[in-house]
Structures are given as structure tokens and as C-alpha cells.
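Engineer: Build me a model:
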Amino acid sequence: MEISERLENLPLEAKFPDNLKEKISYDVDRKLLIFEGVMSEDEKNELLGISQDDSYRKSIEALFQRSQITKKREKKAKLSLSGSRDILEREKEGTALTAPKENIQLKGLNPPEREDPPKERLRFSIIGQKIQEQSKQVDAGQKGEAEEKATPQTQVTKELKDEWKEAQTFYHEFVVLAQEVFDKIKEGHNFEMERVRKAIEKLIDDLTLGNESIVRLAALSDESYSQFASNAVNVTVISIKIGVSLHYNKSGLMELGMISFLRDIGLVLLSHIIEQPRKLKTSEYEEVKKHPLYTERFLEGLGINNEVFKQVVLQHHEREDGSGYPGKLKGEAIHEYAKIIAVAEAYESLTHNRPVRAGLPPHTAMREILEEGVAFFGHRVTKAFIREFGVYPVGSAVELNTGETAKVIAVHKDFPLRPVVQLMADAEGRPISKILNLLEKPQLFIKRPVEEGKH
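Structural biologist: Presented below is the predicted three-dimensional model:
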């Protein structure tokens, strides 16, 4: 596990202790302080002791905090994996897995023939806590009253609905903000950069905490919004999610998010060409290819002279194999932010409707990315993208081995074939609505993807 924190310069007096040289390093080119593994309190104090430089000390403190958060996440993941292995072992031994008597309400989550694991293996974070609170009420002798008020299924559904509503509100406000920004740009007016910054900061917080609802919204093709506004928000969501997978610190995620959002201002200025319901003429396409340069000039006019901003804006259409534009750069000559935005753009474009074509199902778009990913976006970024979005990305319609059809609503990074799904119809096509975590249901698996609308 590698974590990093941006640091403009390593203090001259900062000489890393011999016992930590294999764990901590400073990347001069990327201006990153990098730590391998989980930093202990003693290691933090030892590293703080080698310099009084404020920026350095803040970076060490940030690395320590991030490593502790990551440690907690890995502990949860190990607990979940242990629970899943236990289920598999019981099945091999032919032992029936029955929920404890006090957890009888959990049987409402699935059809009667399916057995449920103990409640502590349900991994819906806050939702799981609510289920445990519900069973505590039962333990306290309030079983009848608790059953009247709610079942674990209704609790799960309520929590997901609440999260979904909050995500919908935020997504709508963010897209509306994007539209306001781009309208002002077209009219030659300035926009409030601070509002954009605050929206991206909230997005980072949500994605860092594992909120998948905003990712589901970014996967939808909603034509009630303008293409430019929704694309800016969707690509920002996808890019930050990849950045989280690559363990970027918050300042790095903020930088990546801001560039993702503002990268195509040049296209907004060329909207009279882009939005035509036909294929572009060769001359038009050549003009559109100049949009990174137009974006760079526009940002300079706003007083944004950050070299990373300029570099990434100019490079986000470059490709690992040198087939991109405008500079036909290859490999390490392309900034990693640019590679992230490139794969995010490709996936967003493939899965959303455009004037001349319909969007592809998420799993089909993923297959296309897999075919060209490493050649176009590099191994590290492609691997992070697949890890975050899975073989069956959020929004994919699938058929289970039971004949039921479902939609993927969350992905387990380490188990891409075992996502969380929401059942849409039973084997006979009758509508149903239940949430299943396939990581906790080893007897269930995805049989095949299905076309949207055929479930």
C-alpha cells in the first residue's frame, strides 16, 4: 500500500532515518512525499523530528492520518473476506448456514429457499449498523414492535433511498452549476471559481467515503441536461474515483477534479460546431482538435497559470502509444492526470448518448476499454479504472444464475465478479425490488449481461 502527499520541496535538513528509508521517499519530479505501508505513531514522531519545516510537517501528519484511514478500510475488507470464506467452507462441508434465532428478520431479504449469513457480515456500512440496531431492539424484548415498524429489508431500502435522494440533489445542483459556468463562458463573463471548488470538495469527500450513488448517477444518460454540463460532471466523478484508487491525497484529488471539470472549456467555445446532429466535416474536426489550446488560453485569461493545469489540459487527448493529439506524446511524457481524464472521457462518452449515436451498456463499454486500455491509457491507470468500476460497472443490467435480472449498484474492488445488485425482475419477468450483496451470496452469481430494457 502506497500513500502520497504533495510537497513542493523536501527541506535540505530532512534526512530520512536509515530504518525508514525503505518506507519513505520523495519524488522530485512529481513533488510527492511517498510512504509505503501503514505509518505508526513512533514512525510519525521520528519523521517529524528531522525537520521543523511547516510544509514538511503538515505532509507527514497528512500521511499518518491517511495511512490510519486506509488501515481501517483494509481491516474491514479482511473481515468481509473472512466472512465470505467461512460461508464457502460451510457449504463445502455440507453444513446448512442458518441465521441465529434473534436475526430471523434477515430472512425477509431473500426468497425462503435462500439462507442468509449472520448479520455482522452485511457490509452496507451505515445500513448495516441500522440492521444491527434493529436486532438490538429485538434482543431487548421489543420484537413485536420492531417487526411492526421495520424489517432489515425496509431499513436497507430506506437508507439506500435516502442516500440516493441526497446524491440526486447534489448531482443536479452540480450539473446546474456546470451549465451556469459554461453559459457565462459563452457570454464572455467570469464565473465563481469558489463554487466549483466547493462542489468538487464535497464530491471528493463522498467518493472517499465510498458513496456509490453519485457514481450511479454519473452512469445514467439523462438528456434533460446539456451534454457539456453533464459530461463535465460525469468525467470529474469518474476521474476522482480513479484518483482515490491510486491513493491520491486530497490536494491531488482536488487538482485532478478541477482540471477534469475545466478541461473542455475550449469545446464550449466551439459548441456551434460540436452540437450539430451530424458527423463533423474534416475541417470542423481539425478545428475541434485545437480545443485544448483554446482551453489553455482561456485559463490563462482567468489568471490560472498553474503549470500542471496547462500540461494536463494540453495532454488529455494524448495516448500511451503515441496515437493521440496534439503532440503525439508517448508513455511517461504524458502526465498521469491526463491519462486518468482520458480513460474517464472514453468511458463516459461510450456509455452516454451523443447526437449521432446511442450510448453503449456499461459492460460493453468496459469491454472496449479493456481491449485498448493499456495501449491508450497505460497499465497503472487502466488497472485502477478496472479495479474501481469492475467487469460489470455500476449501471450494468445482468442475469443471475437463478434467472432473476438485476442492476449493478455497487462494485467490490477486490471481487469484481461479486457486485451488489438490485433485483429488477424474477425468472418469470415479474417486477421485484431487493438488494443482494453477491459477495455474501456464494450460491448466486452473474450468468450474463443483458440488454437494458430486457428485464
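Engineer: When you work out contacts or count neighbours from here on, use the C-alpha atoms and nothing else.
Structural biologist: Will do.
Engineer: Go ahead and flag the most central residue of the protein.
Structural biologist: Centroid check for the chain by C-alpha atoms, centre = their mean gives Lys241 as the closest residue, at 3.0 Å.
Engineer: Excluding chain neighbours, what is closest to that residue?
Structural biologist: Excluding the flanking residues, the one nearest Lys241 by C-alpha to C-alpha, 6 or more residues apart in numbering is Leu207, at 6.4 Å.
Engineer: For that neighbour, the count of nearby residues, please.
Structural biologist: Neighbours of Leu207 under the rule other C-alpha atoms under 10 Å: 19.
Engineer: tell me the contacts of it?
Structural biologist: Contacts for Leu207 (C-alpha atoms under 8 Å, 6 or more residues apart in numbering) come out as Ile240, Lys241, Val244.
Engineer: can you tell me which of those lies nearest to Ala232?
Structural biologist: Ile240 (12.2 Å; C-alpha to C-alpha).
Engineer: That closest one reaches Leu256, doesn't it?
Structural biologist: Yes: counting by C-alpha atoms under 8 Å, Leu256 is a contact partner of Ile240 at 6.8 Å.
Engineer: More neighbours: the two, which one.
Structural biologist: Neighbour totals were compared for Ile240 and Leu256, and Ile240 leads with 29 against 25 (other C-alpha under 10 Å).
Engineer: compare with the first, here's sequence two:
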Amino acid sequence: MLVKTRYLIEGCILSREIRGLSERPIMNEKTVLTKELIEALQAFLITEVSVDRTLIDGKKFLPKEVIDPELDEMEESSDFTDLYLKSVQTYKRLFKNWQAGSKVEVAMIRLIVLPLVDKALEEASNILMLHHYCKKEDYLFHHAISIGLIGAYIASKMKCSRADVYQVAIGGCLADCGMAKLPPRLLTKTESLTVEDYEEIHNHPIFSYKMIKDSSIIKDSVKTAILEHHGRLDGTGYPKSLKTKPMNLFSKIIAVADVFHAMTSERTYRKKQSPFKVLEMILHDDFGKFDIEVVKTLLSSFANFSIGSRVKLNNGFIAEIIFIDASSQTRPVIKIQDSDHIINLGINRELYIEEIL
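Structural biologist: As a prediction, this is how the structure comes out:
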């Protein structure tokens, strides 16, 4: 649980390491706090830390104040879905604070997303079903947490270090924080956006970057990714003011995570599409816009978890995925429910998977 440093007592056990401006931690996870260590934390001007509920002597730690009860509940949760939904609601509350003028507390985002990343990587199939949880009314908040998780998963599969996986997660969650600086009417609009609306929305990566650029928690390459996550490899995308230069790996990962979740989620002005259809569109219709290795990493992972899944086709039929050809991963072989009819979607191009059930 997260508590103010002034409420710590001897025997408290750190549940997360404490970092300052240097790469090395000031104190490691599971450090047992003494009077001297507590004084050291105060000397470093550290105002809050995360500690276990139990003291070293086995007694319960009952601080006078828990900083964030929602985060406290999240630490106790063992169910991914429950943890994810609580993270979304906590992010929603933070976003409203940003709309009111509060600064982005990157440390708080880190506390929200890192336990969720750890849990998600243990049960990776959950990450690929995030679009099921998204409600269009709260799309923006689901989208932020989901970009972080999908991006972290891709980074992990691409053999990035765990530290960089965490960085991608934080960057993904904060990529759209600049939306808080847009007129609220744009965030709640139910009809199609106008050209003028899009012009305003295209400023949000710049706002996001300005809101986090002074953070010592985020690497410079991730800050760049936040600024250019709507940029494309072929020079399209936005903001247009960006200089022409190669996108770094974090930018490429967050860009794919962003568009994948956006297109597979229900929006107030647009229906969601199936992950298979979206990945096919990214691979073919948007060829040259996204890094092919990043897209293939996500596609391959999605395919591995999809065997045996029930799906709905665009003709209304319900089927089960029974085989996925490595050369045509977006168009698997399916078996129609309650029949022996098998269809290879790679050959029957007029059919496609509309939804994973």
C-alpha cells in the first residue's frame, strides 16, 4: 500500500524499490525500514513509498493515512480483469485532475501500470482480449491503459529488457494524456468528427509531450515516442511539425499498440472491428506505415492464443478456429458451429471474422 513517509514506523517492509535520479535504487524492494532508513528517505525528500501490509514482526501495519485507497485495493487483487478495471477507473480520476489543471504525476502512473504489466505478462492471453472490456463511454481511459499493456507485451516479445518493457507501458499510458487539454466537447462527441475537430485533436501528442517532458522517470526515447506515436514510417501521420527522421523502436511499438486497440474498440462514433480484420488492414491497407516486425510480433502472438476460440463471421455464422497457417495468420481455418463444414478463410476471401466471442 502507498503511504506518506511521515507515517512510516520501524519494521515496515518496502514492497517496491525506491529510485531517485540515478539508475541505481536508493533502497531495494523488501528492505526492512529502521529509524535511520526512514530519516534517510526524508533526507532524500521522498514523500511517499509503497510498503507491505505486514510489519517485520508479523503485526499489521495500520498507517493513519493511505494515499490512494483504489491503488491499495489494486495491490490486493489477484484477478487480472479486476485489476485492469480498477486501473482504468484510477486513470479516469487522474485524467479529470489533468483537465482541471493538475500536473501529471508520472510516479502515480508507474504505480498503476507496473503491477498490471507484471500480471498481464503472467497471463498474456488477457492482453489480447482487452477490447472486450472497453465501454465507449470510457473509451479514452481504457485506451490509455490498454496501449500501455499491449505495448509492454510487444516489447517483451521483442526481447526488450524488463526495464524497457516498463518504460513502454508508462509511455503508452501517457501517450494521450494531452487529450485533457482539448475542449471537452471533442471527447464526448457522438457524431462523426469534422475536419476542424481532427485538426484540434492532432495537437494532443504535442500537449502530451509538454506535460511529461520534465519527468525524470521517463526515458528520452519514450518521451519522443509519446510525441510521435501518431507518426508513420512513410512520413504521414501527425503532428506535421515533426522533422523527418527514423522512428525509434518505442515509437514504432506504441504506434501499433495505439492503432490496434483503437480499431478493435467500440467508439461513440465508430463500431469496433475484429482483431483479425484490424491486423489484416494494418498489414495490407496500411502497408509501409507501421514497422512490419512490430506488427508481425503482435499478429503471431494473437494467432497463438486464438486456436479453439469461438468467432462470429460477417455472414452471422458462429465458428471455431481450428488451424492458423503461418503464411495467412489473419485468415484461419474455421469449423462452423454444429456442423462438419470447414472453411479456409484464406481461400474464401468474401468471409472474414467479425468478432471473437
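Engineer: now what about the TM-score between them?
Structural biologist: Once superposed, chain against chain, the TM-score is 0.63 (TM-score structural alignment, normalised by the length of the second structure); 271 aligned residues with a C-alpha RMSD of 4.1 Å.
Engineer: still on that earlier bit, output the contacts of Leu207 of the first structure as CSV; include the columns secondary structure.
Structural biologist: As requested, the contacts of Leu207 of the first structure are exported to CSV (DSSP: H, G, I helix; E, B strand; the rest coil):
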residue, secondary structure
Ile240, helix
Lys241, helix
Val244, helix
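Engineer: Which position in the second structure pairs with the residue nearest to the centre of the first structure?
Structural biologist: Under the alignment (TM-score structural alignment), Lys241 of the first structure pairs with Tyr153 in the second structure.
Engineer: Report the contact partners of that match.
Structural biologist: Applying C-alpha under 8 Å, 6+ apart, the residues near Tyr153 of the second structure are Leu121, Ala124, Ile127, Val165.
Engineer: How about the contacts made by the last one?
Structural biologist: I take that to be Val165 of the second structure. Gly151, Ala152, Tyr153, Ala155, Ser156.
Engineer: cool, Phe260 of the second structure as well?
Structural biologist: Pro275, Val278, Leu279.
Engineer: Name the helix or strand for the last one, please.
Structural biologist: It stands for Leu279 of the second structure. Assessed by DSSP states H and E, Leu279 of the second structure sits inside helix 275-280.
Engineer: what range in the first structure does that helix sit on?
Structural biologist: So helix 275-280 of the second structure sits over residues 362-367 in the first structure, by TM-score structural alignment.
Engineer: repeat for stretch 290-302 of the second structure
Structural biologist: Using TM-score structural alignment, stretch 290-302 of the second structure lines up with residues 377-389 of the first structure.
Engineer: outside of the matching stretch, which residues touch it?
Structural biologist: Contacts to stretch 377-389 of the first structure, defined as C-alpha under 8 Å, 6+ apart, come from residues 241-242, 245-246, 319-320, 331, 336, 339-340, 342-343, 370, 373-374, 411, 413-414, 416.
Engineer: buried residues in stretch 189-202 of the second structure?
Structural biologist: Ile201, His202 (16 or more other C-alpha atoms under 10 Å).
Engineer: Can you give me the neighbour number for Val311 of the second structure?
Structural biologist: Val311 of the second structure has 24 nearby residues by other C-alpha under 10 Å.
Engineer: Could you do Met254 of the first structure as well?
Structural biologist: Using other C-alpha under 10 Å, Met254 of the first structure has 20 other residues around it.
Engineer: can you tell me which residue in the second structure aligns to it?
Structural biologist: Checking with TM-score structural alignment, Met254 of the first structure has Tyr166 as its match.
Engineer: ok so that match is a helix residue?
Structural biologist: Yes: according to three-state DSSP, the state of Tyr166 of the second structure is that of a helix.
Engineer: Touching, it and Pro115? I think so.
Structural biologist: No: using C-alpha under 8 Å, Tyr166 of the second structure makes no contact with Pro115, being 9.9 Å away.
Engineer: and Arg448 of the first structure, what helix or strand is that in?
Structural biologist: Going by DSSP H and E, Arg448 of the first structure is part of strand 446-449.
Engineer: Helices along the second structure, start to end?
Structural biologist: 35-43, 69-76, 80-99, 106-122, 139-157, 162-174, 184-188, 195-201, 204-212, 220-228, 249-264, 275-280, 292-306 (DSSP state H).
Engineer: Switch these over to a markdown table; also include distance to Pro25 of the second structure.
Structural biologist: Shown next, in a markdown table, are those (distance: least, C-alpha to C-alpha, whole Å):
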| stretch | distance to Pro25 of the second structure |
| --- | --- |
| helix 35-43 | 12 |
| helix 69-76 | 21 |
| helix 80-99 | 25 |
| helix 106-122 | 15 |
| helix 139-157 | 22 |
| helix 162-174 | 13 |
| helix 184-188 | 39 |
| helix 195-201 | 38 |
| helix 204-212 | 22 |
| helix 220-228 | 19 |
| helix 249-264 | 24 |
| helix 275-280 | 40 |
| helix 292-306 | 31 |
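Engineer: For Ile353 of the second structure, find the nearest of these.
Structural biologist: It is, among the helices of the second structure and with distance given as C-alpha to C-alpha, helix 275-280, at 6.7 Å.
Engineer: what's the mean distance for the closest one versus the first structure?
Structural biologist: Taken over the aligned residues, the distance from helix 275-280 of the second structure to the first structure averages 1.7 Å (mean C-alpha distance after the TM-score superposition for the first structure).
Engineer: For that helix, name the packing helices and strands.
Structural biologist: helix 249-264, strand 353-356 (3 or more C-alpha pairs under 8 Å, 6 or more residues apart in numbering; DSSP states H and E).
Engineer: The longest one aligns to what range in the first structure?
Structural biologist: Translated: helix 249-264 of the second structure. Going by TM-score structural alignment, helix 249-264 of the second structure sits over residues 336-351 in the first structure.
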